[in-house]
Each structure stands twice: as structure tokens, then as C-alpha cells.
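> kindly generate the corresponding structure for this input.
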Amino acid sequence: MIIELRVYHCLPGRLPALNARFENTTLAFWEKYGIRQVGFFTTLVGASNHALTYMLEWDSLAERETRWGAFSADPAWLAARAASEAQAPIVERIENSFLVPTGYSALK
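Model (predicted):
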């Protein structure tokens, strides 16, 4: 198992728009492509409260490349993403990491 950790740093005031896009649009596309989420989180205490952090579960990097690539190229997704940013950009930058559990991790 591989966990992809993604942090979306939003422009000020745009986190609600990002949350709405995930809840109302993105998750349906992920279901279509078999992308499995582990969880979504906002920052209670930390460097910025303009961030959305989430984790995805993959069996392999090859699976990630196939599923994420198909999702990312879907014309309907690209149109929905563009529509969600028609009035203003949402995300300033994205960080992502790929993590593997240790032998003593509760999540394996």
C-alpha cells in the first residue's frame, strides 16, 4: 500500500470553494476512476488555515499513474474544474508526497 498525501494551499477566502468542489464534483469523478480516499482534513492549528489536506490509497505507483492520469484528462472533469474557478482561482499551490507504512504502523 502507498498513501499519497496531498496538501492544497488555497488563496485567502477560497477554501470553502475548494471544499464544495470536492464534495459536489471531484468525489464523483474519483468514484468513476476507482480513486480511493483515506480522509480529508482542514487545519485546526498550524501555519495556515487556508489548506486542505487529504490522503489517497494506492496499491502501487503504476495504479496511481493509470487512475490519476485518466481522471486528470477527463474532459468533463476539466470543464467542471474550470467552471469552479471561473470567478477566481482557488488553489495557490499543491504539495504531495508518497508514503509507505512501516512494519509497526496501525495502517498497513
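> CA atoms for contacts and neighbours, from now on please.
Noted.
> count the residues that sit near the residue nearest to Ser97 when sequence neighbours are not counted.
In space, and not counting its chain neighbours, Ser97 is closest to Leu5: 5.1 Å by CA to CA, 6 or more residues apart in numbering. Leu5: 17 surrounding residues under other CA atoms under 10 Å.
> does Leu5 sit in a helix, a strand or a coil?
Following DSSP: H, G, I helix; E, B strand; the rest coil, we place Leu5 in the strand state.
> next up, the contacts around it.
Thr53, Tyr54, Met55, Leu56, Asn96, Ser97, Phe98, Leu99 (CA atoms under 8 Å, 6 or more residues apart in numbering).
> the structure of the following sequence is requested for comparison with the preceding one:
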Amino acid sequence: MIVELRTYHCAPGRLPALHDRFTSTTLGFFEKYGIRQVGFWTNLTGATNQSLTYLLQWESLAERETKWNAFQADAEWIAKRAATEAQTIIVERIEVQFMAPTGYSALR
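Next up, the predicted model:
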């Protein structure tokens, strides 16, 4: 198993728009492509409260490449994402890490 850690740093004041896009659009596409989410979090403390962090679970990097690329190339997803940013961008920067659990991890 591989876990993908994704952090989206939003433009000022745009975190609510990102939440809306995930609940009304993105999660449906994740389901369509078999993308398994572990959970989503926002920051209570730290440098910013304008970011969203989430985890995705994959069997392998090959599975991730196949499913993520299909999702990203979906014409309907591209159009809906563009519509949510028609007036201004939502996400300024994305950080991505891939992690493998240790032998003593509760999540394996």
C-alpha cells in the first residue's frame, strides 16, 4: 500500500470554494475512477488556515498513475474545475508526497 499526502494551499479566502468543489464535484469523480480517500483535514493552528490536506490510498504507484491520469484527463472534470475558477483561482500551490507505511504502522 502507498499513501499519497496532498496539501492544497488556497488563494486568500478561497478555502470555502475548495470545500464546495470537493463535496459537489471532485468526490464524485474520485468515486468514478476508484480513487480511495483516507480523509481530509484543515489546519487549526500553524502558518495558515487556508489549506486543505488529504490522503489517498493506492495499491501501487502504477495504480495511482492509471487512475489519477484518467481522472485528470476527464473532459467533464476539466470543464467543472474551470467553471469553479472562472472568476479567480482557488488553489495557488499543491504539495504532494508518496509514503509507504512502516511494519509497525496501524495503517498498512
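> that older thread, dump the contacts of Leu5 of the first structure into JSON lines; add secondary structure, distance to Ala80 of the first structure and neighbour count as well.
Formatted as JSON lines, the contacts of Leu5 of the first structure follow (DSSP: H, G, I helix; E, B strand; the rest coil; distance: CA to CA, whole Å; neighbours: other CA atoms under 10 Å):
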{"residue": "Thr53", "secondary structure": "strand", "distance to Ala80 of the first structure": "21", "neighbour count": "17"}
{"residue": "Tyr54", "secondary structure": "strand", "distance to Ala80 of the first structure": "20", "neighbour count": "18"}
{"residue": "Met55", "secondary structure": "strand", "distance to Ala80 of the first structure": "22", "neighbour count": "21"}
{"residue": "Leu56", "secondary structure": "strand", "distance to Ala80 of the first structure": "21", "neighbour count": "17"}
{"residue": "Asn96", "secondary structure": "strand", "distance to Ala80 of the first structure": "22", "neighbour count": "13"}
{"residue": "Ser97", "secondary structure": "strand", "distance to Ala80 of the first structure": "25", "neighbour count": "10"}
{"residue": "Phe98", "secondary structure": "strand", "distance to Ala80 of the first structure": "27", "neighbour count": "14"}
{"residue": "Leu99", "secondary structure": "strand", "distance to Ala80 of the first structure": "29", "neighbour count": "13"}
